[in-house]
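*Asks:* take this sequence and fold it.
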Amino acid sequence: MDSIIFDLDGTIWDSCDTVALAWNSVLKQNKHINKEVTKKDVQNVMGLQTPEIGKKLFPELDAYTREQLMTTCGAVENKYMEQYGGKLYEYVEDALKQLSKKYKLYIVSNCQDGYIEAFYKYHQLEKYFLDYENPGRTGLSKAENILLIMKRNQLLNPVYVGDTIGDGNAAKIAEIPFIYAQYGFGEATEFHHVIENFSQLLELFE
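*Replies:* Now for the predicted structure:
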């Protein structure tokens, strides 16, 4: 193994409180939308791409209105992330510091452009990662973005760490091992290894 590619939400941090806060600030300004998003709502759509999130949370809206709303929510969310951040899972920074000494680290997340940058800015963890990708920049699926990172960085033997069945499917399509972060938001049934907390990656890759 030469590298580790990470999912972000549900794997490295929990940003649901901040996401809900950001989205509700937008919804309050839209008088035709009488809805408030809860933390549970956000948890239930973590890992999905933005268009899918919009369909799940706002099925009553027409496609154009929904797209405009999600674009606005994403932009406001990025600003909130820069200001308030999210909750890093236990042991994350210490483990990243140790792992980065031995492996090349990357992030591939199903988020909008600017989200990973906001994560870096608030938590100051950019120094541990060599590259990142998301559909907000590429328009590609998670599997395609994993393959893009692999090609761009000439990775020969990476693994992917994530917390959902979608992460597992993406790793399978990219033909790389999947490590299931059981402590995250989702569930997975097929994986090569499972971790119950972030620090177990150190034991796994000793």
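
*Asks:* C-alpha only now, for contacts and for neighbours.
*Replies:* Will do.

*Asks:* who touches the longest helix anywhere in the chain?
*Replies:* Using DSSP state H, we find that the single longest helix of the chain is helix 63-84. Contacts to helix 63-84, defined as C-alpha atoms under 8 Å, 6 or more residues apart in numbering, come from residues 18-19, 22-23, 26, 50-51, 54-55, 58, 112, 114-115, 118-119, 121-122.

*Asks:* quick one more, to check against the first:
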Amino acid sequence: MDSIIFDLDGTLWDPRETVLASWNKALKNRGMDVELTTEDLTKTMGLQLHEIAQVLFPDLNEQEQIKLMKECSAVEIPYVADNGGELYPHLEQTLKALSQKYRLFIVSNCQEGYIEAFYHYHKLDHYFSDFENPGRTGLSKGENINLVIKRNQLESPIYVGDTQGDRNAARHAGIPFIFAKYGFGNVDDSDDVIEGLDDLVKKFG
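*Replies:* As a prediction, the model looks like this:
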């Protein structure tokens, strides 16, 4: 093993309250009489933006869904950069320990600017060598994992995530999948399980 690729939401942090506040602000700006809840947002974790729109706003046509998600993102990115999210316990200690032995990466199903907002607020970017998302590439998570592997010439990476989509992406990329059990989702199977981020240090540190 030479590297660890992480999912972001539900794996490194819980951004739901911040994202929820920003999206509800965008909906209010649009004049929509809708207020999303934490439960609404949890149902969409791990999905790409167009899939989130289908779940949250099924009554809108595809064009309106895309337009609305762009408006939400325009509010969300600076809001996340200014307010951050809830980091999971032992995150920085874990990243510091692991980065001394492995190269670290993030591949998330988010829009362009979101990972940068996470970096900006929490000042953790120096632990990571690279990142990728469909907002930049238009690719699936599995394809983005492969892109990061190829771009950084990784030989034996693992992927850490918390949803079935993460598991499927790791399988697509042909690399081991570590299930973050504390996150938002469930999976059919995994190569290993962690109950908390510090378990990574115990297993691989």
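
*Asks:* which part of structure 1 lines up with stretch 125-140 of structure 2?
*Replies:* The alignment of stretch 125-140 of structure 2 onto structure 1 (TM-score structural alignment) covers residues 126-141.

*Asks:* okay, how far is it across that stretch, tip to tip?
*Replies:* Chord length of stretch 126-141 of structure 1, first to last residue, is 23 Å (C-alpha to C-alpha, to the nearest Å).

*Asks:* need the strands for structure 2, in chain order.
*Replies:* All strands of structure 2, identified by DSSP state E, fall at 3-6, 13-14, 86-87, 103-107, 130-132, 157-161, 177-180, 192-194.

*Asks:* now tabulate the ones you listed in a markdown table and tack on mean neighbour count and distance to Asn61 of structure 2.
*Replies:* Converted to a markdown table, those look like this (neighbours: other C-alpha atoms under 10 Å; distance: least, C-alpha to C-alpha, whole Å):
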| stretch | mean neighbour count | distance to Asn61 of structure 2 |
| --- | --- | --- |
| strand 3-6 | 22 | 33 |
| strand 13-14 | 18 | 30 |
| strand 86-87 | 15 | 33 |
| strand 103-107 | 23 | 29 |
| strand 130-132 | 19 | 29 |
| strand 157-161 | 25 | 31 |
| strand 177-180 | 25 | 35 |
| strand 192-194 | 16 | 39 |
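
*Asks:* residues contacting the closest residue to Tyr91 of structure 1 other than its chain neighbours?
*Replies:* Using C-alpha to C-alpha, 6 or more residues apart in numbering and skipping the chain neighbours, the partner closest in space to Tyr91 of structure 1 is Ser199 (5.6 Å). Contact analysis of Ser199 of structure 1 by C-alpha under 8 Å, 6+ apart lists Glu90, Tyr91, Val92, Ala95.

*Asks:* does the third one touch Ile12 like I think?
*Replies:* Yes. Val92 of structure 1 is in contact with Ile12 according to C-alpha atoms under 8 Å; the separation is 6.6 Å.

*Asks:* who touches both of the two?
*Replies:* Common contact partners of Val92 of structure 1 and Ile12 (C-alpha under 8 Å, 6+ apart): Phe198.
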